[in-house]
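missing the sequence, but the structure's below:
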């Protein structure tokens, strides 16, 4: 059974951290790019603020279909169980490491340093430090992170400043609490949409009944304001945006503004779904395509042995989806006249792939994730790749 930015610079991901473990800093690289509303806790300051418009310029956004081009290179190595990558304002990158709760900074020269360790991260199984997202608001840079604690999953944030002495993180603020946590099915991806709202992918946390219950946060895609309040216009008047999900780990928007999500299946089908407000994607009643009007069917599906999808990126009218068990990167044409039912393998040979993020200049950052899932974890086994893209046709 199953079923079922942000920087205005173009990255739908970001970071947050426990102020350099609540106060430290990492050296700035040289040359450095129906949830119950009562469970949603706004941060101590700036409650009710209105976000700066994050919408990228439509005139500069890539259009059309894209493919992987020649020139793939390794930006850095030595990562341990990395989960998400996000762009910092000066061209450096932030990478979350799931098991340690550490945020790494990758300089434009490939140098690797520690930005901070988020206090309160409790790892185990698939839980730990997960998604990252960056927001520019009121002249400040906010870094957001999704992570597991002993009792729940939550989203936190802090300001980040680039100083002469390096990156410095402000005090951590809680944004959303009460997302169910378990050994598996924790969701974890966060991203700011073109509307300036924060989207949060959650898992059912091994409670399959939660996915169909609009009063629970598990098995959902949530949509909240930057300070953690249910976003205006949500279909249930709460934080819930869509329901009937098993374990969503990828969120991205194509150039037409459509939201896409990758989802782990149980035993049979993994999915790529087009997400609409109030949509019910079927889990646990359906895995894969239901052909039932009460549920929304995925745009395309994969046998679980071929995919086990995590992060996704969208460029123009192409969605790029990473595969863990499948150990490959898929390209899916989601244009109106495209072949959405026929995903194409465009990258393999690097092992398990955890995240893909559009660079904003016709490329992707791709994270490998071989440190976990191998029986004998290998510290520092993982890479951050720069994958060039080229137009199709």
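Yep, it's here. These numbers come from a predicted model, not from an experiment.

make it CA atoms for all contacts and neighbour counts henceforth
Noted.

pretty sure residue 21 is in a helix, no?
Yes. Under DSSP: H, G, I helix; E, B strand; the rest coil, residue 21 sits within a helix.

how close does it sit to residue 123?
Distance of residue 21 to residue 123, given as C-alpha to C-alpha, to the nearest Å: 16 Å.

take the one below as the second:
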């Protein structure tokens, strides 16, 4: 059912859904609304609007009869954090209504909605809203005959009026000094109604320095000849975090190390089959340390490795390769190539055994924007999201033909990782309902919507948009974005980021830093563990979700600077962030669930995951590789690495027809919001 919020003179369509519903009453709630000024859309002579906040259930507010929608809002007198609303209805209750907050009683943000209101006393707890004004907005009456309206005996708003307003964004940083391994930056102060308590400095989404008020900081552990993006968030004493400053791009100079590593020796094969070659060699040495190796075929780089061995995947059967290896140090000095050239010919045949894991990759398309969410339609063609252009593209992988089918409304990027992210279809109903489920950043939040796809016109019907879930905080980075339906189509799961405020992840009333679970219409399943959309918590930035053959949900999330993690998600589980990053930090705390696998950030920064024949595939960006692991019981075994450096940064993997896999790269332009400045490939990968 579609409903509407009025924003000034503009009417915006919304759909039933909520981030929370009834649950245990929180003792810390304070009644804020009693005796405060109220305004209503209409009122009968017997029953004026102030009667709804007078503390007397014998009096009531009654709206005009036979008219939908109707509304009433209370002025709390100051900005408040709203955590609970208690409604006591007369017989003329609301079947469909929402609770909204506003700073100015003109623009409203929904914090709760339902299409199954039953009247009586409805105590809505675990809400998470901020505003001076709180509104009940009814769109369908319990008693639908023309002589009846809405009748509300008590409208109680609970929460706190402490510091609930975040600081303003700090000024864009400027560069004070830079060395090959560090950068010192400064910025202008943020403002806050209660005072700024400190600043957090991020390097491409990773926290690298914090201050308690100083307007300058140094970030170390950089690499010579590297390019980094620095920005700053402000925080106040109450833990409110600002939106990010602008980004300062810094390129570190080369170091005075100009001596290349020694030449790799004894390059030899460890395995050869139709589509892959295993290589190993004697490690090089360097006075400042070897940082990696590059593998070449006839002078063209086809892979990289962090160690003195690798597997080159996606090769062509019965083909000769002429392989050499070079070592690289932290200043980018590259050794001479290994000698002599290693001539290796892959075996014949086109079969792909389970032991090979990944056999080949064929390019089926390209795109100049960030390819994020991707789904396969029943006819075998693909729809995918362009994150920065905010459009959805239809690709025929057999012909390479593609068409932009529409632009998703109300999307706003963040000069970082926000924009048009998740895309999903319901496997149980898409053939009949044609809903596309979409996650994106808006000007105010991250949200989940659904819009119908018209197969006949091959277009997005934006007039059908229904907003399912709002109020997921946004920031420059850490916006999450992955969507995944349960195999039976009953529930939609979403991965969210902590919006660069770790406290969000451990707060079960916040939808940030979570795996969320909602019904397809946006309503909250009755068995959710916290009576809101939260399914699991303690996550930093979730960008991968996939179900195995047992119906279990696996999750992939970004670490900060130590390790990424793969988790097996359980209902109500706490995965430890911000106290624990992977297995680093205070991970022994009772109740924390340990990851099933961790990855050093330099070898990971992994985004999308998929599961095919109970093998987990993990696409990594900074690590520029694809991991494969076999799911055995509740463990991940037989780890293999593919495409290490072959295609650059990898973002999205999804099942393809015939047990194969789609893989989308994320090369260039994926840390800004500039449309059409990427160089990406979409590949069909043959898996064992």
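Looks like it came in fine. Small disclaimer: the values here were computed from a predicted structure and weren't measured.

Report the aligned residue range of the second structure for stretch 81-93 of the first structure.
Under TM-score structural alignment, the match for stretch 81-93 of the first structure in the second structure covers residues 370-382.

In that stretch, which residues are buried?
By 16 or more other C-alpha atoms under 10 Å, the buried positions in stretch 370-382 of the second structure come out as 370-377, 381-382.

same question, stretch 558-575 of the second structure
For stretch 558-575 of the second structure, burial by neighbour count (16+ other C-alpha under 10 Å) applies to 558-560, 562-569, 571, 573-575.

Over to stretch 181-189 of the first structure?
Neighbour-count burial for stretch 181-189 of the first structure, counted by 16+ other C-alpha under 10 Å, picks out 181-182, 185-189.

Was I right to think residue 560 of the second structure contacts residue 207?
Yes. Between residue 560 of the second structure and residue 207 there is a contact under C-alpha atoms under 8 Å: 6.6 Å.

What's residue 326 of the second structure aligned with over in the first structure?
Using TM-score structural alignment, residue 326 of the second structure sits opposite a gap in the first structure.

Residue 326 of the second structure sits in which helix or strand?
Using DSSP states H and E, residue 326 of the second structure sits within strand 320-329.

Next, the buried residues of the helix or strand where residue 208 of the second structure lies.
Here residue 208 of the second structure, judged by DSSP H and E, is contained in strand 206-211. For strand 206-211 of the second structure, the neighbour count (16+ other C-alpha under 10 Å) marks 206-210 as buried.

Can you list the helices and strands that the helix or strand that it is followed by packs against?
Going down the chain from strand 206-211 of the second structure, the next helix or strand is strand 216-219, by DSSP H and E. Applying 3 or more C-alpha pairs under 8 Å, 6 or more residues apart in numbering; DSSP states H and E, one finds that strand 216-219 of the second structure contacts strand 182-186, strand 206-211.

okay, these in a markdown table with distance to residue 499 of the second structure next?
Formatted as a markdown table, these follow (distance: least, C-alpha to C-alpha, whole Å):
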| stretch | distance to residue 499 of the second structure |
| --- | --- |
| strand 182-186 | 22 |
| strand 206-211 | 12 |
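
Of all the ones you listed, which one is nearest residue 89 of the second structure?
Nearest to residue 89 of the second structure, of all these, is strand 206-211, at 48.5 Å by C-alpha to C-alpha.

State the distance from the closest residue to residue 291 of the first structure other than its chain neighbours to residue 156 of the first structure.
In this structure, residue 291 of the first structure finds its nearest non-sequential neighbour in residue 297, 7.0 Å apart by C-alpha to C-alpha, 6 or more residues apart in numbering. Distance of residue 297 of the first structure to residue 156 of the first structure, given as C-alpha to C-alpha: 32 Å.

repeat for residue 145 of the first structure
Separation of residue 145 of the first structure from residue 156 of the first structure (C-alpha to C-alpha): 6 Å.

Looking at the two, which one has more neighbours?
residue 145 (31 against 26; other C-alpha atoms under 10 Å).

Specify the local secondary structure of the more buried one.
Under three-state DSSP, residue 145 of the first structure falls in the strand class.

Residue in the second structure paired with it?
By TM-score structural alignment, residue 145 of the first structure lines up with residue 438 in the second structure.

ok, that match touching residue 421?
Yes. Counting by C-alpha under 8 Å, residue 438 of the second structure touches residue 421, with 7.3 Å between them.

for the alignment partner in the first structure of residue 551 of the second structure, what are its contacts?
Residue 551 of the second structure maps onto residue 257 in the first structure when the alignment is built from TM-score structural alignment. Shown in contact with residue 257 of the first structure (C-alpha atoms under 8 Å, 6 or more residues apart in numbering): residue 194.

From residue 194 of the first structure, how far out is residue 257 of the first structure?
7 Å.

can you list the buried residues of strand 206-211 of the second structure in JSON lines and add distance to residue 665 of the second structure?
JSON lines is the format used below for these (distance: C-alpha to C-alpha, whole Å):
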{"residue": "206", "distance to residue 665 of the second structure": "21"}
{"residue": "207", "distance to residue 665 of the second structure": "25"}
{"residue": "208", "distance to residue 665 of the second structure": "27"}
{"residue": "209", "distance to residue 665 of the second structure": "30"}
{"residue": "210", "distance to residue 665 of the second structure": "33"}
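
circling back: I'd like to know which of the helices and strands packed on strand 216-219 of the second structure is closest to residue 409 of the second structure.
Nearest of those (C-alpha to C-alpha): strand 206-211, 30.0 Å.

Read off where that closest one ends up in the first structure.
Taking TM-score structural alignment as the measure, the first structure aligns no residues with strand 206-211 of the second structure.

hang on, residue 554 of the second structure packs against residue 536?
No. Here residue 554 of the second structure does not reach residue 536: they are 11.6 Å apart, not a contact under C-alpha under 8 Å.
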